[in-house]
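Q: coordinates only, sequence not included:
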């Protein structure tokens, strides 16, 4: 399946700065970055609703919203997300809530005349033992990682729903799959956060306490890919303007870093002076997880924010916004 733009797309989708754009999930890590990007580009008619104002899991509420607001474009960044512990504890929530949100928003967008919709997924849609780097074609070629399959199944359904509406109705619905994201509005919770914000919090707390060392799980050898959420937002706008294909598109940095290199970099950015100790009795997780983002690069988009600059920006946000 080529990445060529097909007849159903409108490449200059966002040429009108007064176009009405609904960003679903605008308070999250991803949605807030997309809003910042659109506002920086001069878009003046963003439609934003918090969960208390609009419950996307309720079909009637979603239909009422579309009846009144009639957005021209929709970026679907709303989702129930969490780490391994949350996925294992609340599998019904992860599959049901995400399926409800996606189904309600995608279907209402089509029926109420939205010109173009972009659905955001996650790299966890790919099989546990996918080839590395992971191409888009790896989707549905093997079993998923069991710890987050409920979330992954919902996200795969979202991709397939966009494809089905494109095939049946010639409607311009596309999907983007981001790699591991970080940046302002990330989750820095002590137990439930991902590796990068978790390391940042631990080094910061150790620095404040004057601790002699920070112990990190594993050997530090696994390779991971990270993308600053502002780069993702830039990529999302690029896709809205330049892509209209059937297949989903990976959005990654294309750069790998070992967990050890990441920890050393976070330690440096935070300014922790003590020792970094590796507890190699603890599990490492998947040895490598890199997405193949050559399709997006071929369309003309590459990320701009280096990991070091992104970490400096994120730590600044952490200091200003996270309760110490």
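A: Right, received. Where do you want to start? Computed from a predicted structure; not experimentally measured. Numbering: from 1, shown residues only.
Q: When you work out contacts or count neighbours from here on, use the C-alpha atoms and nothing else.
A: Noted.
Q: Show me where the stretch 151-300 of the chain has its strands.
A: 173-178, 180-182, 213-217, 223-228, 249-251, 256-258, 275-279, 288-289 (DSSP state E, counting those that start in this stretch).
Q: so which of those strands gets nearest residue 72?
A: Proximity to residue 72, assessed across those by C-alpha to C-alpha, is greatest for strand 173-178 (12.5 Å).
Q: out of everything not next to it in sequence, what's closest to residue 226?
A: Once flanking residues are discounted, residue 226 sits nearest to residue 180: 4.9 Å by C-alpha to C-alpha, 6 or more residues apart in numbering.
Q: who are the neighbours in contact with the one you found?
A: By C-alpha atoms under 8 Å, 6 or more residues apart in numbering, the contact list for residue 180 reads 123, 225-227, 252.
Q: Now rank those residues by neighbours and give me the top one.
A: Counting neighbours by other C-alpha atoms under 10 Å, residue 252 comes out on top of the contacts of residue 180 with 28 neighbours.
Q: So it versus residue 126, what's the distance?
A: 14 Å (C-alpha to C-alpha, to the nearest Å).
Q: still on that earlier bit, out of the contacts of residue 180, which comes closest to residue 278?
A: Nearest member of the contacts of residue 180 to residue 278, counting by C-alpha to C-alpha, is residue 225, at 20.3 Å.
Q: Contacts only, for the closest one.
A: By C-alpha under 8 Å, 6+ apart, the neighbours of residue 225 are 179-180, 252-257, 289-291.
Q: ok, now residue 197?
A: 182, 186-188.
Q: Without its sequence neighbours, what residue ends up closest to residue 214?
A: For residue 214, the spatially nearest residue (C-alpha to C-alpha, 6+ apart) is residue 276, at 5.2 Å.
Q: The one you found reaches residue 211, doesn't it?
A: No - with contact defined as C-alpha atoms under 8 Å, residue 276 does not reach residue 211; the gap is 10.9 Å.
Q: okay, the two: which has more neighbours?
A: residue 276 (17 against 14).
Q: Distance check, the more buried one against residue 256.
A: 21 Å.
Q: how deep is residue 322 tucked in, by neighbour count?
A: 14.
Q: helix/strand/coil for residue 118?
A: With DSSP: H, G, I helix; E, B strand; the rest coil as the basis, residue 118 sits in strand.
Q: out of the contacts of residue 197, who has the most neighbours?
A: residue 182 (24 neighbours).
Q: Skipping adjacent residues, who's closest to it in space?
A: Residue 182 sits nearest to residue 228 (C-alpha to C-alpha, 6+ apart), 5.3 Å away.
Q: Isn't the one you found up against residue 312?
A: No - in this structure, residue 228 is not within contact of residue 312 by C-alpha under 8 Å, at 11.2 Å.
Q: So between the two, which is more surrounded?
A: Legend: neighbour count by other C-alpha under 10 Å for residue 228 and residue 312, higher for residue 228 (27 against 17).
Q: who's in contact with the more buried one?
A: 181-183, 305, 307, 310.
Q: for these, which one is nearest residue 168?
A: Nearest member of those to residue 168, counting by C-alpha to C-alpha, is residue 181, at 32.9 Å.
Q: Who are the contact partners of the closest one?
A: Here residue 181 is in contact with 226-229 (criterion: C-alpha under 8 Å, 6+ apart).
Q: Pasting the second one now:
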């Protein structure tokens, strides 16, 4: 009999890719998602093989029913998207904190042996070491800035997972993804926003392309299929009470990212510097030595991943939802 996995946030971007992959790998897959930000169409091709619990991740009783018989709960539910951190910080915190508590307690009550929790690179804010290992201090620079509603909620989620889960789970793991991207990732992240603007610039015949900051800010971008493989590798080969970075260690400037997207779209962008949002991070790049030791590293190049992502957004330009959370 197939082992059961419950994925919270399975209608989200990374969650849905994980759902499809785990169905393909022969797991008995259940999804917990309110479908407020999530979208079941993201895993439509395997929907018949997935048990869907349309409930709130903060509802412990509903979670206990969903978690029954599971070998592992993979907790990915969150309100993501930088725009949401600034505009809806209370909701970001509520879902982050109450969700983490409800998940850990429901897993305990349902006797689930293994727990995997998604954190974020945002827990470092402005890391002092680049590439950044898992061991440096976590940072909350300014509790007045709503941007840190997300990073702060993930710091607390990690504490909840490791401490509330301490005596109640066979295995507790946290992964910190770094700038995951791919087709159907939503509309409030840097890649889709750049892609949509580049497509509009091409159509208008005007390559003027203002950006936040001067474009020398860096990130390391990891394609979603690689991230899913990383999560599964960590779960299979990683240790109990361990934290793993899942990302790329290729550092790329935002200016370079925009230029690559412009090239794929077919327009020479005139990139113009602008104000950097308060709380933005100058450099971010993951040290993935720990994951490499488990035999995992990214396989999809940035350009290949961007080509696939641009193709999806070009084809689905009219699908952008009115829903402000997306």
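A: Nice, I can see it. Model, not experiment: these values are computed from the prediction.
Q: picking that back up, can you lay out the contacts of residue 225 of the first structure as a markdown table showing distance to residue 27 of the first structure?
A: What follows is these, written out as a markdown table (distance: C-alpha to C-alpha, whole Å):
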| residue | distance to residue 27 of the first structure |
| --- | --- |
| 179 | 19 |
| 180 | 18 |
| 252 | 22 |
| 253 | 23 |
| 254 | 27 |
| 255 | 28 |
| 256 | 28 |
| 257 | 29 |
| 289 | 27 |
| 290 | 27 |
| 291 | 26 |
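Q: Please pick the buried ones from those.
A: 179-180, 252-254, 256-257, 289-291 (16 or more other C-alpha atoms under 10 Å).
Q: Farthest from the middle of the second structure: give me that residue.
A: Ranking residues of the second structure by C-alpha distance from their mean position (C-alpha atoms, centre = their mean) puts residue 205 at the top, at 33.7 Å.
Q: That one maps to what in the first structure?
A: Applying TM-score structural alignment, one finds that residue 205 of the second structure aligns to residue 210 in the first structure.
Q: how much space between its match and residue 323 of the first structure?
A: 18 Å.
Q: that older thread, how do the contacts of residue 197 of the first structure look in the second structure, which are kept?
A: Among these, the ones whose aligned partners also stay in contact in the second structure (both residues aligned by TM-score structural alignment, their matches' C-alpha atoms under 8 Å) are 186-188.
Q: got the contact list for whichever residue in the second structure pairs up with residue 133 of the first structure?
A: Residue 133 of the first structure maps onto residue 131 of the second structure when the alignment is built from TM-score structural alignment. Residue 131 of the second structure sits next to 249, 284-287 when contact means C-alpha under 8 Å, 6+ apart.
Q: Also residue 47 of the first structure?
A: Residue 47 of the first structure touches 20-23, 69, 71, counting by C-alpha under 8 Å, 6+ apart.
Q: Buried only: go through those for me.
A: Buried among the contacts of residue 47 of the first structure (16+ other C-alpha under 10 Å): 20-23, 71.
Q: In the first structure, what residue corresponds to residue 118 of the second structure?
A: Residue 118 of the second structure maps onto residue 120 in the first structure, by TM-score structural alignment.
Q: any idea how far residue 315 of the first structure is from that match?
A: In terms of C-alpha to C-alpha, residue 120 of the first structure sits 25 Å off from residue 315 of the first structure.
Q: With neighbour numbers in mind, choose between those two.
A: Each of residue 120 of the first structure and residue 315 has its neighbours counted (other C-alpha under 10 Å); residue 120 has more, 24 against 21.
Q: re the thing from before, is it possible to export the kept ones among the contacts of residue 197 of the first structure to JSON lines including distance to residue 101 of the first structure?
A: Shown next, in JSON lines, are those (distance: C-alpha to C-alpha, whole Å):
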{"residue": "186", "distance to residue 101 of the first structure": "21"}
{"residue": "187", "distance to residue 101 of the first structure": "21"}
{"residue": "188", "distance to residue 101 of the first structure": "25"}
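Q: which one among these gets closest to residue 263 of the first structure?
A: The closest of those, once distances to residue 263 of the first structure are taken by C-alpha to C-alpha, is residue 188, at 15.4 Å.
Q: List the contacts of the closest one.
A: 197-198, 201, 322.
Q: Find the nearest non-adjacent residue to residue 284 of the first structure, please.
A: residue 218 (4.8 Å).
Q: Now do the helices in the stretch 101-250 of the second structure.
A: Along the stretch 101-250 of the second structure, counting by DSSP state H, counting those that start in this stretch, helices occupy 148-164, 190-204, 224-237.
Q: can these go into a markdown table with extra columns for distance to residue 35 of the second structure?
A: Output for these, formatted as a markdown table (distance: least, C-alpha to C-alpha, whole Å):
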| stretch | distance to residue 35 of the second structure |
| --- | --- |
| helix 148-164 | 19 |
| helix 190-204 | 20 |
| helix 224-237 | 20 |
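Q: and among those helices, the most buried is which?
A: helix 148-164 (a mean of 21; mean count of other C-alpha atoms under 10 Å).
Q: That helix vs the first structure, average offset?
A: Compared with the first structure after fitting, helix 148-164 of the second structure has a mean deviation of 1.8 Å; criterion: mean C-alpha distance after the TM-score superposition for the first structure.
Q: for that helix, the distance to its chain's centre please.
A: Relative to the chain's own centre, helix 148-164 of the second structure is displaced by 15 Å; criterion: C-alpha atoms, centre = their mean, to the nearest Å.
Q: That one packs against which elements?
A: helix 82-87, helix 89-110, strand 171-177 (3 or more C-alpha pairs under 8 Å, 6 or more residues apart in numbering; DSSP states H and E).
Q: The same query, at a cut-off of 6 Å, please.
A: Judged by 3 or more C-alpha pairs under 6 Å, 6 or more residues apart in numbering; DSSP states H and E, helix 148-164 of the second structure is in contact with helix 89-110.
Q: Show me the contact partners of the helix it packs on.
A: 57-58, 60, 63-64, 68, 78-79, 146, 149, 153, 157 (C-alpha atoms under 6 Å, 6 or more residues apart in numbering).
Q: redo that, cut-off 8 Å
A: Residues from elsewhere that reach helix 89-110 of the second structure, judged by C-alpha under 8 Å, 6+ apart: 57-61, 63-65, 67-69, 73, 75, 77-80, 84-85, 113, 115, 146-147, 149-150, 152-154, 156-157, 160-161, 164-165, 168-169.
Q: After superposing, tell me the mean distance of that helix to the first structure.
A: Helix 89-110 of the second structure sits 1.5 Å off on average (mean C-alpha distance after the TM-score superposition for the first structure).
Q: mind checking how far that helix is from the chain centre?
A: That offset, for helix 89-110 of the second structure, works out to 17 Å (C-alpha atoms, centre = their mean).
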